[in-house]
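Student: My questions are about this predicted structure, shown below with the sequence.
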Amino acid sequence: MTDTHPAPRTAEQRRRDVLKRLEEDVDAWVSTVNPDATPCLVPLSFLWSEGSLLISTRASRPTVRNLRAAGREARARVALGHTRDVVLIDARAEILDPGELPGREADAFAAKLGWDPREESGWVYLRLRPERLLAWREESELAGRELMRDGRWLTR
């Protein structure tokens, strides 16, 4: 019997893999919590831009309501990948009206995702700035899974 599990990646390789996934993936699971501590988990499309995830959703959605209720302490957890290639991001969240987002970012968002929230009524952007990031594939990578802490990469 042969071992079918890949060798553990170095932290540097995991960082490169995470950045590639952030550039190329389109969707992520975004989790927020309301004031009663009820979790909300939804799939949302994103653009990786200037070191943050840029998302758009309706202002009336629970995700936005939860973040507004949290105010300046608004946070979200983002999950990319599947159970054998996980990226978890704990992020500080900011809500932006469409006019607050720089045009180049809004244009890049529209180009990547194929639709433009600026053309819709009642939509906002969410900027999720990573503060902590974990990435691992198998048990062999659990020990070194933290790649970012306090918004700073731990690897080069």
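Tutor: Everything's here; your move.
Student: CA only for contacts and neighbour counts going forward, please
Tutor: OK.
Student: Select the longest strand from this protein.
Tutor: strand 123-136 (DSSP state E).
Student: What is it packed up against?
Tutor: helix 11-24, strand 52-58, strand 85-96, strand 146-149 (3 or more C-alpha pairs under 8 Å, 6 or more residues apart in numbering; DSSP states H and E).
Student: Out of the ones you listed, which gets nearest to residue 116?
Tutor: strand 52-58 (9.3 Å; C-alpha to C-alpha).
Student: second one coming, line it up with the first:
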Amino acid sequence: MATTPPARDAGQRKRDALARLTTDEDAWVSSASTDGTPWLVPLSFVWHDERLVMATKKNNPTARNLRANGACWVALGPTRDVVLIESTAETVASDALPDDTGKAFAEKLGWDPRGREAWVFLVFRPRRILAWREVNEIAGRELMRDGVWRV
């Protein structure tokens, strides 16, 4: 039988969440259409200037959903070390992303959709971040609220 690791304090959880945001490459993005149909897809990302930046084809359901209603959730990590991010997302034309952000995206992920008309960037502004490993961390899982780090 596996032993539950001791609960991390809030500072350690924040450091671990930031490490995951910096080093992970893929996340699950949930959105909903205007009629409420849910949509869940994996997308690659870069964490830059306290924003998640992803790219997708501009006519994909995720891009359409987020253009209509920017509210969404993003999930990182496995189920026993999860980071959940409630966000507001905006779509940015492929030629309108700031140069430093585009460069960070291309360097981390090894491809560059800037200037490709069929693509858009999705820029996620975190409003709430939750992180936990096991049940012993549920009570203190909220690291960010209303876009402000609590730790």
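Tutor: Received the coordinates, thanks. Everything numeric here is computed off the predicted structure, so don't read it as measured data.
Student: List the TM-score for the superposed pair.
Tutor: Here the TM-score for the pair of chains, by TM-score structural alignment, normalised by the length of structure 2, is 0.96; 151 aligned residues with a C-alpha RMSD of 1.2 Å.
Student: circling back: same list, the helices and strands packed on strand 123-136 of structure 1, but as TSV with distance to residue 31 of structure 1 and mean neighbour count please.
Tutor: Shown next, in TSV, are those (distance: least, C-alpha to C-alpha, whole Å; neighbours: other C-alpha atoms under 10 Å):
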stretch	distance to residue 31 of structure 1	mean neighbour count
helix 11-24	17	16
strand 52-58	13	20
strand 85-96	10	20
strand 146-149	19	19
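Student: Is it possible to get JSON lines of the ones you listed that adds distance to residue 69 of structure 1?
Tutor: Listed next are those as JSON lines, based on distance: least, C-alpha to C-alpha, whole Å:
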{"stretch": "helix 11-24", "distance to residue 69 of structure 1": "28"}
{"stretch": "strand 52-58", "distance to residue 69 of structure 1": "16"}
{"stretch": "strand 85-96", "distance to residue 69 of structure 1": "11"}
{"stretch": "strand 146-149", "distance to residue 69 of structure 1": "25"}
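Student: Quick one, which of these gets closest to residue 107 of structure 1.
Tutor: strand 52-58 (11.8 Å).
Student: Would you mark the buried spots in the following helix or strand past that closest one?
Tutor: Later in the chain than strand 52-58 of structure 1, the nearest helix or strand by DSSP states H and E is helix 62-70. Within helix 62-70 of structure 1, the residues that count as buried by 16 or more other C-alpha atoms under 10 Å are 62, 63, 64, 65, 66, 67, 68, 70.
Student: Now do helix 62-70 of structure 1 and strand 123-136, the angle between them.
Tutor: 90 degrees (axes from the mean of the first three to the mean of the last three C-alpha atoms, to 10 degrees).
Student: Could you name the helices and strands sitting against helix 62-70 of structure 1?
Tutor: strand 27-33, strand 39-49, strand 85-96.
Student: ok, and the closest non-adjacent residue to residue 84 of structure 2?
Tutor: residue 75 (4.6 Å; C-alpha to C-alpha, 6 or more residues apart in numbering).
Student: Find the residue at the geometric middle of structure 2.
Tutor: Nearest to the mean C-alpha position of structure 2, by C-alpha atoms, centre = their mean, lies residue 74 at 4.4 Å.
Student: ok, that residue - contacts?
Tutor: 27, 28, 29, 30, 84, 85, 86, 87 (C-alpha atoms under 8 Å, 6 or more residues apart in numbering).
Student: export the residues you listed to JSON lines and tack on distance to residue 97 of structure 2?
Tutor: Below are the contacts of residue 74 of structure 2 laid out as JSON lines (distance: C-alpha to C-alpha, whole Å):
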{"residue": "27", "distance to residue 97 of structure 2": "20"}
{"residue": "28", "distance to residue 97 of structure 2": "22"}
{"residue": "29", "distance to residue 97 of structure 2": "20"}
{"residue": "30", "distance to residue 97 of structure 2": "22"}
{"residue": "84", "distance to residue 97 of structure 2": "25"}
{"residue": "85", "distance to residue 97 of structure 2": "22"}
{"residue": "86", "distance to residue 97 of structure 2": "22"}
{"residue": "87", "distance to residue 97 of structure 2": "19"}
